[in-house]
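> Task: produce atomic coordinates for the following.
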Amino acid sequence: MTVRQIRLYGDPVLRTPCAPIETIDEGVRALVEDLLDTVKLPGRAGVAAPQIGVGVRAFSYNVDERVGYVLNPRIVEVRGEAVPTGEGCLSVPDLWHDALRHPYARVEGIDLDGQKVVLEGEGLFAQMLQHETDHLDGVVYLQRLPKEERAVAMRRVRESAWF
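As a prediction, the model looks like this:
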């Protein structure tokens, strides 16, 4: 359908926990199409619904030739100690910092038919699952940074041309 514009840090939708999807209707189907179209652009690993201005629990992903979506995802398992992992965000352009992420993650949700979906992986896929689920909880990756690094990141945000 449409590649949607990404909302930038400072937009309240990015800091608001998302509502679960109660009914799968044509609006939700259109949202999924837009999420998939938006994540397919080069350099994008995931796009959460709030990043395109919609406050519901859904995200799309595009990692290592795995492209898809999930509705009402929740992290049900992480493994390994959280370690600093280089990370960026479409909603915080031009910044790259080490956020604490677990090396393995498992997410459960549903698809457009209401069927259970299980997504799991290691490395970049695990990082994406944690990052996108954070978005649905109103958390931007900057909040995962150690205090000193977060202060540096926030200064760079305030000094950026897009903020």
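> Please count neighbours and contacts with C-alpha atoms only from this point.
Fine.
> in the longest strand belonging to the chain, what counts as buried?
Longest strand in the chain, counting residues (DSSP state E): strand 66-79. Within strand 66-79, the residues that count as buried by 16 or more other C-alpha atoms under 10 Å are 68-75, 78.
> Which residue ranges of the protein form strands?
Counting by DSSP E, the segments of the chain that form strands are 46-48, 58-63, 66-79, 83-89, 92-101, 104-110, 116-122.
> which other helices and strands contact the fourth one?
It stands for strand 83-89. strand 92-101 (3 or more C-alpha pairs under 8 Å, 6 or more residues apart in numbering; DSSP states H and E).
> Please give the structure of this sequence too, so both can be compared:
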Amino acid sequence: MRDGASQAPGVRVQGERVGSYPRLAPEAGRGSVRRITVVGEEILSRRSQPVTEFGTPGLSRLVDDMFTTLYVAEGAGLAANQVDVDLRLFVWDCADEWGVRHVGHIANPVLDELPAAERRLLDEGEGCLSVPGPSRTVPRPDHAVVRGFDLNGDPLVIEGFGYFARCLQHETEHLQGRLYLDRLDRRERKGALREMAASRDDVFARRAERAKTLGG
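You can find the predicted model right below:
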């Protein structure tokens, strides 16, 4: 998901509040930049495979690379299939409307079905790193709870409100083979794709410049 919120004091890492945190997640210092897949690539349109092996160097390296790639692309969240890896995993560094920055990763995420009384639908702008350039208004609930596992296979429950809830839903849907474009009508989708075609080269150029200072 493309970043759309300002960064502010207060940080939750893996859902737990921490006293202080660096500007970039420590994982980014260990990672390398990967190519971000673009709408039309097959891996983005099918359900990703579950993570079955936890605590491995390969999984840790993937998370490191995903954080580095997220920052290069100036995003708020990034799913594994967006770096061409067929696994149910995503990372986030996302600030919400109440001044809390949320940072973390989750494997095999599943969204809870929340009662209607615990959520309301918000029509707000949404973009995607795999749809470089455009954003569109997409209705989503303002409250989300996602359950999964951390890198070591320990159970994890992450709750979000407002923009962070949108991020959690957006990234979980990526791993189900859906983009925000799939929530648009045909006319809106075509318009977004035309806008992407016109802007993608500039977006890619900005990413290339940032990659020179973040992970190479």
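> After superposing, what score do the chains get?
The TM-score (TM-score structural alignment, normalised by the length of structure 1) is 0.89; 162 aligned residues with a C-alpha RMSD of 1.9 Å.
> Now do the longest strand of structure 1: which elements does it pack against?
helix 26-39, strand 58-63, strand 104-110, helix 123-136.
> between those, which gets nearest to His97 of structure 1?
Between His97 of structure 1 and those, the shortest gap by C-alpha to C-alpha is with helix 123-136, which sits at 13.0 Å.
> quick one on the thing from earlier: among the strands of structure 1, which is the most enclosed?
With neighbours defined as mean count of other C-alpha atoms under 10 Å, the strands of structure 1 peak in mean count at strand 46-48, which reaches a mean of 28.
> how big is the offset of that strand relative to structure 2?
When structure 2 is superposed, strand 46-48 of structure 1 averages 0.4 Å from its matched positions, counting by mean C-alpha distance after the TM-score superposition for structure 1.
> how long is stretch 155-171 of structure 2 from one end to the other?
18 Å (C-alpha to C-alpha, to the nearest Å).
> Pick out the residue nearest the middle of structure 1.
The C-alpha lying nearest the average C-alpha coordinate of structure 1 belongs to Glu132 (C-alpha atoms, centre = their mean; 2.1 Å).
> so that one touches Ala45, yeah?
No. Counting by C-alpha atoms under 8 Å, Glu132 of structure 1 stays clear of Ala45, with 9.4 Å between them.
> Next, report how far the longest strand of structure 1 is displaced from the centre of its chain.
Distance of strand 66-79 of structure 1 from its chain centroid, counting by C-alpha atoms, centre = their mean, to the nearest Å, is 10 Å.
> ok so, going back, skipping adjacent residues, who's closest to the residue nearest to the centre of structure 1 in space?
In this structure, Glu132 of structure 1 finds its nearest non-sequential neighbour in Ala48, 5.7 Å apart by C-alpha to C-alpha, 6 or more residues apart in numbering.
> Done for today, thanks.
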